[in-house]
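# The amino acid sequence is not available; the structure is as follows:
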């Protein structure tokens, strides 16, 4: 890997597919954007928190709001920038090192990978890119549904909205 590919920062955009935790001394995240990968010094959660601020509110505020509106208490999807339709969900607790962030609008299909354990899943994105994860397809399908609930809650036409 060439050193020039490592970035100090990365701005989450409508093109971001996923943020993958990296176990590397030089970078903390692999950001999937379109067909490109960016190696970023910051962690996925640091990038999510910064993007939430750019989108108009702190991460903790967005998380609390979604929890209130949907009843979701764990692995809460985050409306990073609702005006730009940027919503992401964690694959596990955001405090865990192996937490990936998947960007809802880019997911085409989630399927169980051909493995013995049922704990590996392939995420197929709209552009044909694939991401293999150590999480069950059931868990990721549930996260997709929860993110849809967040989108509906913020659109104002949801029975969930108080």
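Noted; the coordinates are in hand. These numbers were taken from a predicted model, which means no experiment stands behind them. Numbering: from 1, shown residues only.

# Going by C-alpha atoms from here, please, whenever you check contacts or count neighbours.
Will do.

# My guess is residue 37 contacts residue 20. True?
No - using C-alpha atoms under 8 Å, residue 37 is not in contact with residue 20, being 10.0 Å away.

# joint contacts of these two?
In terms of C-alpha atoms under 8 Å, 6 or more residues apart in numbering, residue 37 and residue 20 are both contacted by the residues 30, 31.

# got another, please set it beside the one above:
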């Protein structure tokens, strides 16, 4: 089976996880629809490639998600805001066995002891090393991120995010035509 050189995350992508190829290189195993294939890029590289292609980057998407959700770790990220694609990690994204799920393709979750059975949109199921409540919380956070980001993008509420500097810290143009940079020393 051949590896794909590149891949951009698309709506039909169900999940992606790290898998080492026959040379020991970390690649991305992608499940899209009823097919699965290996991409010659690590999962985080696939995410960054997708974001960079549309003018964003993984660092910005991660930082933005943390701010919107007020979380510090294992945040979902919006991989394509134009298509509304949001993915969430099952564990630290730095771990090779982290699985990135698209919540739109999760049909049902069921507890199986300390694990979770995940029913996917393509008719397949997976057993995940995560308690049901923790896994469902990740799904909910991903849905919350896409909802809040879309809402904020369509109707920005600038009153909740202050950008205006205080009046006493403004540089103004004086009658002489020069800006009052000398006030900087007075702060």
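That came in fine, so what should we check first? Every value quoted in this text rests on a predicted model; they were computed, and no experiment measured them.

# Which one's more surrounded, residue 37 and residue 20 of the first structure?
Neighbour count, other C-alpha atoms under 10 Å: between residue 37 of the first structure and residue 20, residue 20 has more, with 22 against 17.

# the strands in the second structure, which residues?
13-20, 26-32, 35-39, 77-80, 85-89, 99-101, 106-112, 115-120, 125-128 (DSSP state E).

# The second one vs strand 13-20, what angle?
Interaxial angle, strand 26-32 of the second structure versus strand 13-20 (axes from the mean of the first three to the mean of the last three C-alpha atoms, to 10 degrees): 160 degrees.

# gap between strand 26-32 of the second structure and the chain center?
Its chain's C-alpha centre and that of strand 26-32 of the second structure lie 16 Å apart, by C-alpha atoms, centre = their mean, to the nearest Å.

# which parts of the top helix by length along the first structure are buried?
Using DSSP state H, we find that the single longest helix of the first structure is helix 137-155. Within helix 137-155 of the first structure, the residues scored as buried using 16 or more other C-alpha atoms under 10 Å are 137, 140, 143, 144, 146, 147, 149, 150, 151, 152, 153, 154.

# before we move on, back to that, let's have the strands of the second structure in JSON lines, adding distance to residue 61 of the second structure.
Listed next are the strands of the second structure as JSON lines, based on distance: least, C-alpha to C-alpha, whole Å:
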{"stretch": "strand 13-20", "distance to residue 61 of the second structure": "18"}
{"stretch": "strand 26-32", "distance to residue 61 of the second structure": "19"}
{"stretch": "strand 35-39", "distance to residue 61 of the second structure": "22"}
{"stretch": "strand 77-80", "distance to residue 61 of the second structure": "6"}
{"stretch": "strand 85-89", "distance to residue 61 of the second structure": "10"}
{"stretch": "strand 99-101", "distance to residue 61 of the second structure": "15"}
{"stretch": "strand 106-112", "distance to residue 61 of the second structure": "22"}
{"stretch": "strand 115-120", "distance to residue 61 of the second structure": "25"}
{"stretch": "strand 125-128", "distance to residue 61 of the second structure": "25"}
